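> Quick one, structure for this:
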Amino acid sequence: MTVSMFGFGRLSAELKVGIASGVVFFSILISRTLISERVNKNTRASLFRVQFLLLINSLLLLGSLYIWKRVVRRLCGARGAPSVPQRCWRLLVLLFLTLVHGSYLCMFFLVDTEPHWLSLQSFSCLGIYVILLFFLFVFGCLTRLRRLLSRSRGGEEDAVASGSGSHIVLAMILTAILAVYGLVNAAQPPRVIEVEIPVEKLPESLNGLRFVLLSDIHLGPTVGRSKLQRIVTMVNELNPDVVVIVGDLTDSQVTRLRIAAEPLGQMKAQLGSYFATGNHDYYTADVEGWFELLGSMGIQALHNSHAKVFRPEQPQDWICLAGIDDLEARMLRYPGHGMDVEKALSGCSAESPIILLAHQPHAAKQALQQRPDISLVLSGHTHAGQLFPLTILAFLMNPYFCGLYRVSEHTMVYVTPGTGHYGIPMRIASHSEITNIILKRA
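You can find the predicted model right below:
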């Protein structure tokens, strides 16, 4: 029995790819539900990577078909033999789309101490792809709307149709401008943002305590040792009391990034440095390896646990600094890991302020529903969208997007836009940040 008997062969290319994407997506959900924790985590990691690459590339293929039809067929025309410039244009677009589809392969196979040139090229093309796809879609919708409005005006519809090519050119020009801006913006050192946060029950001896907040460094295919060294140098210049890293430190295993991570050992904090996991740390399938490496550098991992932060001269005055595992640890069935707020806060005094490290804003919201006595939650994950138009999605999908939020009379949440960037070396409508938090008595 052939697929044509079901009519599958007559479906459009976009619909076929959409169906394939759906199949891959549901296979991910099923495998996450059925795979036992007893299965070797490296095997699970390999399965996740294969599924992830299939899903990403099937989704990218939908966008690639859309782009090809507009920037090649629409501009070059589909009839007759193409001219030499048209052939060159087609080859250029094909090379661009090939680099886009190879970007996530670089994440798994081209990770080293410093970013590989092919990784930087591929992920830059991916950023251009996202921006171009957005403008082509928006301008395409506007063109269709104009056609609908012009049907009652006779010949004007032809003029609208003929103007669609200019919209494609305009989309490419805007994309080029924004891409250059995004690349330059992401290449700049992180901004140091100082934020004063009032904390109830803060002892007088800890008034003015300085927390430096880092998150979403994403050490990996496009962030290497040199960028991390710059971040660590900037942190040390702030002379912090405490440094906290709220997840997504890395996108690969310790064996690949040990040398790249060495600057973390130079980080100086008078009262200690701490780390809580993010979703990408679990994607590496090497969380224990990273815990061990960070521990050797004097950075304590808060794995559903807490630490007492106090000045040596007054140990009776302390803050309960707690960290929870990322939300996705349980979904990934990572052995021995999963968000547990009560375990993390077990032993915290009701008389002392509680500061919680929770990578995702959704985790922050859930934690506050369980324990409204938490004074302050520090989160990341959103990147403040990192790249327009992804900013829109990030804003809509998270309960807290970026900046300081007062959740209740006694509780606040701060979401950092991140200290690095994920994959695409661009930032548009956002910036990298090192947050210098000063705690004040409420």
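> Going by C-alpha atoms from here, please, whenever you check contacts or count neighbours.
Fine.
> residue ranges for the strands of the chain, please.
191-199, 210-214, 242-246, 273-276, 299-301, 305-309, 319-323, 354-357, 376-379, 403-406, 412-415, 433-441 (DSSP state E).
> Just the residues contacting the shortest one, thanks.
Strand 299-301 is touched from outside by 272-276, 291, 294-295, with contacts defined as CA atoms under 8 Å, 6 or more residues apart in numbering.
> Output those as TSV; include the columns distance to T143 and neighbour count.
Shown next, in TSV, are the contacts of strand 299-301 (distance: CA to CA, whole Å; neighbours: other CA atoms under 10 Å):
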residue	distance to T143	neighbour count
G272	58	18
S273	54	24
Y274	53	25
F275	50	26
A276	48	29
F291	53	20
L294	54	20
G295	57	16
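> Next, the second sequence, to be compared with the first:
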Amino acid sequence: MVIVLLVLTLLFALPWWTLFGSGAGWPFPVFLAGTVVFACWMATFPFLMAAGHGRHNDRAARIADSTLGAVWVLFTWSVIGGLVHLVLMGLGVGGADRARVVAVAVAAVVAVLLAWGNREAMRVPRIKRLDVQLPRLGAGLDGTRVVVLADTHYGPINRARWSARVAEEVNALEPDVVVHAGDIADGTPAQRRGQSAPLGTITSRLAKVYVTGNHEYFGEAQGWLDRMAELGWEPLHNRHVVVERGGDRLVLAGVDDVTAESSGLAGHSANLSGALEGADPDQPVLLVAHQPKYVPQAAAAGIDLQISGHTHGGQIWPFNFLVRIDQPVVHGLSRHGERTQLYTSRGTGFWGPPFRVFAPSEITLLTLRATPAAG
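Below you'll find the predicted structure:
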């Protein structure tokens, strides 16, 4: 609790100091009003978070999440503003108005970033296209179109219309395989039924597969597996399915999130050997695992391609640097070991704060390519 209070105080105190307390020389009524606003903002934030995410009050959650995103952006640019202030002071530039100019500049940048970041978070993601060469892929499966969704995070903001538009974008890509790499929602299937319903309209030629993310284990993981099955998806709960085209086969395997075992939910854990049980070891494997940090196990098992989400690409810069401490990759295609490749999606939606700053969302189209025959 002491650590939480210190972090909370720092997050709010530094922006207050930059905007009002650093010698900006505002008239006293402005200084007092700013101080009162920040004090009330900081005091109410923990209660809104508790009501929103502890008692599942969506209205409180919307306010608390927006506050968290806004104060993070304010804190980041207050740090940058403070460094600029020190540089200007060292150069002797700005004089008595220096602190006020920095305060106004920080406020303006933050306002623009929050408005733009909210638009980025709420829009239908752009399509990201990428060819992925899999040496073991048979010629019959060359050109297989895999569309990746991840981290839709249906939550306190009702995004049912957004969800329907995402489904339309996916169908327009005419996918062979559709993957949802987890963190489907914040809440129970009953709470987010309307937002998840458009997933049932998504079509594919060969398969639609889904694995749990860590957020499913904050609610009803088994309920989400059942809900996705109801919507016509294959829940890969430590299991696999095989798709075939042109006489060649591809194993689509999936594991529970790495947090599943610690959730205490019976029968849930990240079990790769169970997921691959009965699969032909000579066939290429596409593994869906929510977190990129599962890739060492995938590489050890000789998986051809792992698809993950979880990171959101950092979602709000510079949080991506903190994500990198916990995960081997923040976004994009990477290689691990001799055979295994990992694709990490920035995510289709957003978690919590309705902002994306320098971390755009995506619907990903991966086109699988076979290695051309020699000669």
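> Make JSON lines from the strands of the first structure and add distance to S27 of the first structure to it.
What follows is the strands of the first structure, written out as JSON lines (distance: least, CA to CA, whole Å):
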{"stretch": "strand 191-199", "distance to S27 of the first structure": "41"}
{"stretch": "strand 210-214", "distance to S27 of the first structure": "34"}
{"stretch": "strand 242-246", "distance to S27 of the first structure": "30"}
{"stretch": "strand 273-276", "distance to S27 of the first structure": "29"}
{"stretch": "strand 299-301", "distance to S27 of the first structure": "33"}
{"stretch": "strand 305-309", "distance to S27 of the first structure": "34"}
{"stretch": "strand 319-323", "distance to S27 of the first structure": "32"}
{"stretch": "strand 354-357", "distance to S27 of the first structure": "32"}
{"stretch": "strand 376-379", "distance to S27 of the first structure": "30"}
{"stretch": "strand 403-406", "distance to S27 of the first structure": "36"}
{"stretch": "strand 412-415", "distance to S27 of the first structure": "32"}
{"stretch": "strand 433-441", "distance to S27 of the first structure": "37"}
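> G336 of the first structure is nearest to which of these?
Checking the strands of the first structure against G336 of the first structure by CA to CA gives strand 305-309 as the closest, at 13.1 Å.
> The closest one vs the second structure - mean distance after superposition?
Superposing on the second structure and averaging over aligned pairs (mean CA distance after the TM-score superposition for the first structure), strand 305-309 of the first structure comes out at 1.2 Å.
> whereabouts in the second structure does that strand align?
Using TM-score structural alignment, strand 305-309 of the first structure corresponds to residues 239-243 of the second structure.
> buried residues in that stretch?
Buried residues in stretch 239-243 of the second structure, counted by 16 or more other CA atoms under 10 Å: 239-241, 243.
> same check, this time on stretch 100-115 of the first structure
For stretch 100-115 of the first structure, the neighbour count (16+ other CA under 10 Å) marks 100-108, 110-115 as buried.
> Which helix runs longest in the first structure?
Across the first structure, the longest stretch assigned as helix under DSSP state H is helix 117-150.
> that older thread, adding distance to I128 of the first structure as columns, could you present the contacts of strand 299-301 of the first structure in a markdown table?
As requested, these are arranged in a markdown table below (distance: CA to CA, whole Å):
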| residue | distance to I128 of the first structure |
| --- | --- |
| G272 | 40 |
| S273 | 37 |
| Y274 | 36 |
| F275 | 33 |
| A276 | 32 |
| F291 | 35 |
| L294 | 35 |
| G295 | 39 |
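> tell me which strands and helices the longest helix of the first structure is in contact with?
When contacts are defined as 3 or more CA pairs under 8 Å, 6 or more residues apart in numbering; DSSP states H and E, helix 117-150 of the first structure packs onto helix 41-68, helix 84-109, helix 156-162, helix 164-187.
> Tell me the gap between the second one and the middle of its chain.
Mean-position distance between helix 84-109 of the first structure and its chain equals 23 Å (CA atoms, centre = their mean, to the nearest Å).
> To which residue of the first structure is T344 of the second structure aligned?
Using TM-score structural alignment, the partner of T344 of the second structure in the first structure is V415.
> Touching, its match and C402? I think so.
Yes: applying CA atoms under 8 Å, one finds V415 of the first structure in contact with C402, separated by 4.8 Å.
> Find residues that contact each of those two.
Contact criterion CA under 8 Å, 6+ apart; residues shared by V415 of the first structure and C402: T382.
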